[in-house]
Every structure is written in C-alpha cells, then in structure tokens.
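Asks: Structure of the sequence below:
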Amino acid sequence: MGASLKYLDVETSTVQGANGVRYAYRRMGPQTGRPLVLLQHFRGNLDNWDPELVDALAASRDVIAFDNVGVAASTGVTPATFEQMAGDAITFIEALELDTVDLLGFSIGSFVAQEVALTRPSLVAKVVLASTAPQGAPGMHGWAPDIIGAIGEPTTAPEGYLHAFFTDSPGSRSAGQRVLGSIYGRSEGRDEETTWQTRNAQYDAVMRWGTPDFGMLQRLTAIRQPVFIANGDDDRMILPWYSHLTASLIPDSFVKLYPDAAHGFLFQHASAFAADVHRFLDAS
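Replies: Below you'll find the model as predicted:
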C-alpha cells in the first residue's frame, strides 16, 4: 500500500494464526524496512487509533494495527493476562510471516509490548512504550474511581473519554474533540465494538499486573532492546512517574513527557510524537 493512502480509507484484512484465531488488522505505508506493530489501549479497537497519528507514522514506514484475540472483529475469547495477550500478539506477527518488528504499545498495549520483548526478544528490534508502568509497581492495582467510571461502564460516552484521555485545559480539550471527530470519521467498514467480556478480561489483567510485587520489577532489566518511553505530564490513568520508574529498570531507555497532556498525549501531540518515534526508530 502506498504512503499516500489514509488510515480512514484502509480496508480491514484478516489472517488466521496457528491458534485458529482470525485476526482483524489494517496495514498501511510502504512495505519496506521493519514493520511497526501497534498494540492498543483498554477496550480499544482498530477505529480507536487516531488517524492523524497513524498517517504520520505510516508516511515512511510499514504500520500494522490489529485486534488481539477476542477483541472487536478478531475471533476467540480475550484472555485475562498480559502474558497470554503477548503470546497471542506473537502468533499474529508470525501469521504475517514477519521475522523482526518494532512495537508501539499504548496503555495496556505497552504492558503487552513488555511481555513480547521478554518472551520473544529475537522478534523485537525496538520498543515504544506510551503511558506505561512495570508489573508489580505500587499504586497500580486498578485505576482511580473517576477514571474507571469514565471508561469502564457498559455504556461509555464522549465526555468520559475526554475526562480520561485529556486534561481540562482549553488546548487539551480542543485536541480531544478533534480526536473524537477523527476516530468516528470512518463511515463504512468500521470495526466491531469491543465486548463486555473483553472489558472484564482486560481489567482483570490490569489488576493482576498492578498487584504490588517489588520482585516483579526486576524482570524489566532483561529487556535489552532500545526503548522510548513517553507519556503526558498530567496522565491520571497511568501516572507519569511510572515512566521514570520503567526507564530506571530498562538498561537502554529514555523518557519524554509531553506538556499539558494526559493519557491521550500521543493523539493530542500526534505530529510531535510521530516525529519523535521516527527519530528513535531510524537512529542507528
């Protein structure tokens, strides 16, 4: 697919993994070089990626977004651990016959990315962790009541999304309104909605990940790939200090916080974040 194609126009494809699951995915950008695989946030599907960000990432590289097992249009049942989600992500990558990839994991997708890098290090060249935290970190056993209330109910609303993903400043709220308009910009071929089963399984995984266990923190010292860790400076879902904690554990890593931004910083600052990702991935 050419780089001129826009994410809103990319058709959804499917591929069957060795686990029998049919994975739904969208792929765009020049299919040269190392692909960048995107790992999505809590309850997110293919349509929840900001098209402006994906377009910017795919301007010069092969970008692949997918629904993991049981999520939206992919078949199967969503597992309740990030370890299993990582195994399922590896199966998807293998189904596309890719030998080496870069990973960009956002929110719970960043937890999956950590597990993929630990489980199959030979598959991963570089990693971008957006709004991340290490397993076992204190204070991560579930999200603040207002956050899980905003995005964890059976029926979610735009106002809840804005509250969880953006700050209350005029600039951030304006960016949030743009993102909301963009992610609902596709009129045909939209992805299926995520189910209540997916919501519960993913939040069970969050609770397991966030159970305090200082011994688990040391696992990240085994990640040897270069890692770019990013967050908004006012993320209320996964606090920015977890980015610094994660970086302190991964030998080859660095942190950037984006100003006046919350959990959705990578959408609010789509152009700047994409440029930073390109610089990181292109560096020798």
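
Asks: going forward, measure contacts and count neighbours with C-alpha atoms only.
Replies: Noted.

Asks: List the contacts of the residue minimising distance to the centre of the chain.
Replies: By Cα atoms, centre = their mean, the chain has its centre lying nearest to F106, at 2.5 Å. Residues in contact with F106 (Cα atoms under 8 Å, 6 or more residues apart in numbering) are 38-41, 129-132.

Asks: what do you get if the cut-off is 6 Å, keeping everything else the same?
Replies: Applying Cα atoms under 6 Å, 6 or more residues apart in numbering to F106 gives the contacts 40-41, 130.

Asks: any idea how far it is from A133?
Replies: With distances taken as Cα to Cα, to the nearest Å, F106 is found 11 Å from A133.

Asks: same thing with P212?
Replies: Relative to A133, P212 is positioned 12 Å away (criterion: Cα to Cα).

Asks: Confirm that I229 sits in a strand.
Replies: Yes. Using DSSP: H, G, I helix; E, B strand; the rest coil, the secondary structure at I229 is a strand.

Asks: residue contacts, it?
Replies: I229 neighbours (Cα under 6 Å, 6+ apart): 128-130, 254-255.

Asks: Take the residues you listed and write them to TSV, including secondary structure, distance to D146 and neighbour count.
Replies: Shown next, in TSV, are the contacts of I229 (DSSP: H, G, I helix; E, B strand; the rest coil; distance: Cα to Cα, whole Å; neighbours: other Cα atoms under 10 Å):
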residue	secondary structure	distance to D146	neighbour count
V128	strand	27	25
L129	strand	24	27
A130	strand	21	29
F254	strand	30	16
V255	strand	27	18
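
Asks: Which pair in those residues has the greatest spatial separation?
Replies: Distance extremes for the contacts of I229: the farthest pair is A130 and F254 at 11.9 Å, using Cα to Cα.

Asks: the more surrounded of P212 and A133?
Replies: Taking other Cα atoms under 10 Å, P212 and A133 do not tie; A133 has more neighbours (29 against 17).

Asks: So that one is in contact with Y242, correct?
Replies: Yes. With contact defined as Cα atoms under 6 Å, A133 reaches Y242; the gap is 5.0 Å.

Asks: show me where this structure has strands.
Replies: 13-16, 22-28, 36-39, 63-66, 101-106, 124-130, 227-232, 253-258 (DSSP state E).

Asks: quick check: angle from the last one to strand 124-130?
Replies: Compare the direction of strand 253-258 with that of strand 124-130 by axes from the mean of the first three to the mean of the last three Cα atoms, to 10 degrees and you get 30 degrees.

Asks: Before we compare anything, build this one as well:
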Amino acid sequence: MEAKNGYLGAPNQTIDAENGITYAYRRIGPQGGRPLVLLVHFRGNLDNWDPQLIDALAEQRDVITFDNVGVGATTGSTPSTIEQMAEDAIRFVEALGLDEIDLLGFSIGSFVAQEIALARAALVRKLVLASTAPQGAPGMHGWAPDIIGALGKPTTSPEEYVYGFFTDSAASKAAGHGVLGRIYQGRTEDRDAPTSWRTRNAQYDAVLKWGTPNFGLLQRLAAVEQPTFVANGDDDRMILPWYSHLIASLIPDAFVKLYPDSAHGFLFQHAQEFAADVHKFLDA
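Replies: Got it, this is the predicted structure:
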C-alpha cells in the first residue's frame, strides 16, 4: 500500500509524563522552531482534526496534536473540569521538553487553552481561540438541545455531524461532507482509539461547569497577556459568534475574525484561509 504523506501518514507516538500518564500524539512539519500545539474539540481525538488544515499549518511550522488524559489512546481517566484538563496538557508539553509554544484551541480545547494561558503564562507566546467562549458567560450552560442531541449520543451520524459543525447552505453542507471524507476515510490504518462514553460525560460535565453563569469570572481574562486571535464561523449554533466578540473585548490584546457561511467547523471549511491567517498572526 502506498505510504501517505502529511497528517494522514503521521505516525502515532507516545510519551510518558511525570504525572504517570502516557500521552498519545502526532507531530509533523519542520522542527527547530517554536511548536504550535493543538487542543481538539468535544469528544475529539487525533483523527478528528481535518488533515487538510493540519497539513496547511505544518507547511510552515512544527505542529503537535495530542490526546489529553483519558482521551483516545492516552491513559488515565478524563477529568471533569477544564482546570484539570489544562494542568494535564501542561504536563504533556513539559514531557516533550518544550519551554515555549504557540497554542491553538478549538471548542472545548479553546476553554483549556484559556486556562493554560492563565495558569502558565510563560509557556504560551501567542494564543489562537477557535469557536470559543469565556468562562461564566451567560447562555453557555451546556450546548443547545439540538446540538447535544446530535453530537452527544453514543453514535453521531454524518448528517448530525454536518448539522452541528456546518450551516444549512448547500455550500457549507458540501464542505462538511468533504471534511467527513478526509477525517473518516483518509486514514484507514493506525487510527487513534475512539473516545469513550466516560470521556463524553466527563467533558460535558466540564462544559456545564465552565458555562455556569458567573460574571465575576469574566474578569479573569484581563490577565491574559498573550496576543490572541479569536475566530469562528458567522453562523455557529453550538457556540454563538457573539461570544467571540465578548472574549476579544475581555482579553487586552485580542482581535476577532468571523468566516462567512460557516459554523462551528469553520476552520475545516475554510482550512486554507484560516491556516494563512494563523501563520500571519503567529509570524507578526
């Protein structure tokens, strides 16, 4: 069988950390510079990243994806708080021997990224928050019923995935089915272990705690020192786009971009444009 290049052919690797966890990860792109570490969405594992996006990011930089504790092939039990997920992610970065990284968090991964930037500010140079919201924001206590009904079940159908991550337009739906093909059919060997039902429940517990309204918690983001790129689709029904503007107003050095005719999965639908925007931001 012909070997696949890029993220589809990236080998699964593991590393042991001081917290007793063995982390599963993949790493592609030119090494020697500052790595870009990625934090995936709700219930996601190494295979839930669109390889088109990862390859576009890895054209210019060292890109690292990983399974946090209890997720996919990483050992341990998934914690039920964003704070502990952040601590666990820091332990992974430390195990790799990295002193400074750029950090990109997507959805629940963006919540974790915020916590890492606050808890270990010296570790993160720049921050990219995709499909995000701040802790304690009103209206964020769990996903809307149609979203958790589609994406929170033991099995998600292609139609439900497209509904949750893309808009109702023909163009966005077509893009969604293209993403599904790349994610689920592109890599046929050495796929990551699927996420468990326990991971689903623990992560949703964490989402509910994160989204419990508390206006006082919004003030925490004034302490984020890193330049921050906040991005989302203009029609995200899972994490509404106005949260992007809210979080950018709370972080001192942040700006927002909303991508047209796209939703939660905008970074896959607009993979080339988003990757170019990330490169421009990180290189500035």
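
Asks: any chance of the contacts of I229 of structure 1 in TSV, with distance to F111 of structure 1 too?
Replies: Below are these laid out as TSV (distance: Cα to Cα, whole Å):
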residue	distance to F111 of structure 1
V128	11
L129	8
A130	10
F254	17
V255	16
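
Asks: Can you find the partner of D50 of structure 1 in structure 2?
Replies: Under the alignment (TM-score structural alignment), D50 of structure 1 maps onto D50 of structure 2.

Asks: quick one: that match from E18 of structure 2, how far?
Replies: In this view, D50 of structure 2 and E18 of structure 2 are 30 Å apart by Cα to Cα.

Asks: who has more neighbours, the two?
Replies: Per other Cα under 10 Å, whichever of D50 of structure 2 and E18 has more neighbours is D50, with 24 against 10.

Asks: now that one: how far from Y243 of structure 2?
Replies: According to Cα to Cα, D50 of structure 2 and Y243 of structure 2 sit 24 Å apart.

Asks: that older thread, relative to T167 of structure 1, which of the strands of structure 1 is closest?
Replies: T167 of structure 1 lies closest to strand 227-232 among the strands of structure 1, at 9.5 Å (Cα to Cα).

Asks: Tell me what angle the closest one forms with strand 124-130.
Replies: 10 degrees.

Asks: Comparing strand 227-232 of structure 1 with structure 2, how large is the average distance?
Replies: Compared with structure 2 after fitting, strand 227-232 of structure 1 has a mean deviation of 0.1 Å; criterion: mean Cα distance after the TM-score superposition for structure 1.

Asks: Just checking the distance from that strand to the centre of its chain.
Replies: The chain centre lies 12 Å from the centre of strand 227-232 of structure 1; the measure is Cα atoms, centre = their mean, to the nearest Å.

Asks: Between strand 101-106 and it, find me the angle.
Replies: Computed with the same axes, to 10 degrees, the direction of strand 227-232 of structure 1 lies at 20 degrees from that of strand 101-106.

Asks: which bit of structure 2 covers strand 227-232 of structure 1?
Replies: The aligned range for strand 227-232 of structure 1 is 228-233, by TM-score structural alignment.

Asks: Report how many residues lie close to N19 of structure 1.
Replies: Neighbour count of N19 of structure 1, defined by other Cα under 10 Å: 12.

Asks: Oh, that last question was meant for P170 of structure 1, not what I typed.
Replies: 10.

Asks: and what of A222 of structure 2?
Replies: Residues contacting A222 of structure 2 under the criterion other Cα under 10 Å number 14.

Asks: what's the most buried one of the strands of structure 1?
Replies: Mean neighbour count (mean count of other Cα atoms under 10 Å) peaks for strand 227-232 among these, with a mean of 26.

Asks: how close does T194 of structure 1 sit to R34 of structure 1?
Replies: Per Cα to Cα, T194 of structure 1 is found 29 Å from R34 of structure 1.

Asks: residue contacts, the spatially closest residue to M140 of structure 1 that is not a sequence neighbour?
Replies: What sits nearest to M140 of structure 1 in space, not counting adjacent residues and going by Cα to Cα, 6 or more residues apart in numbering, is G210, at 4.4 Å. G210 of structure 1 sits next to 136, 140-141 when contact means Cα under 6 Å, 6+ apart.

Asks: how about a cut-off of 7 Å?
Replies: With contacts defined as Cα atoms under 7 Å, 6 or more residues apart in numbering, G210 of structure 1 is in contact with 135-137, 140-142.

Asks: So which of these wins on neighbours?
Replies: Ranking the contacts of G210 of structure 1 using other Cα under 10 Å puts Q135 first, with 26 neighbours.

Asks: the helices in structure 2, which residues?
Replies: In structure 2, the segments counted as helices under DSSP state H are 6-9, 51-58, 82-95, 108-119, 145-151, 158-165, 170-184, 197-211, 215-218, 242-250, 266-269, 271-283.

Asks: So which of those is the most surrounded?
Replies: helix 266-269 (a mean of 26).

Asks: so how far is that helix from its chain's centroid?
Replies: The chain centre lies 12 Å from the centre of helix 266-269 of structure 2; the measure is Cα atoms, centre = their mean.
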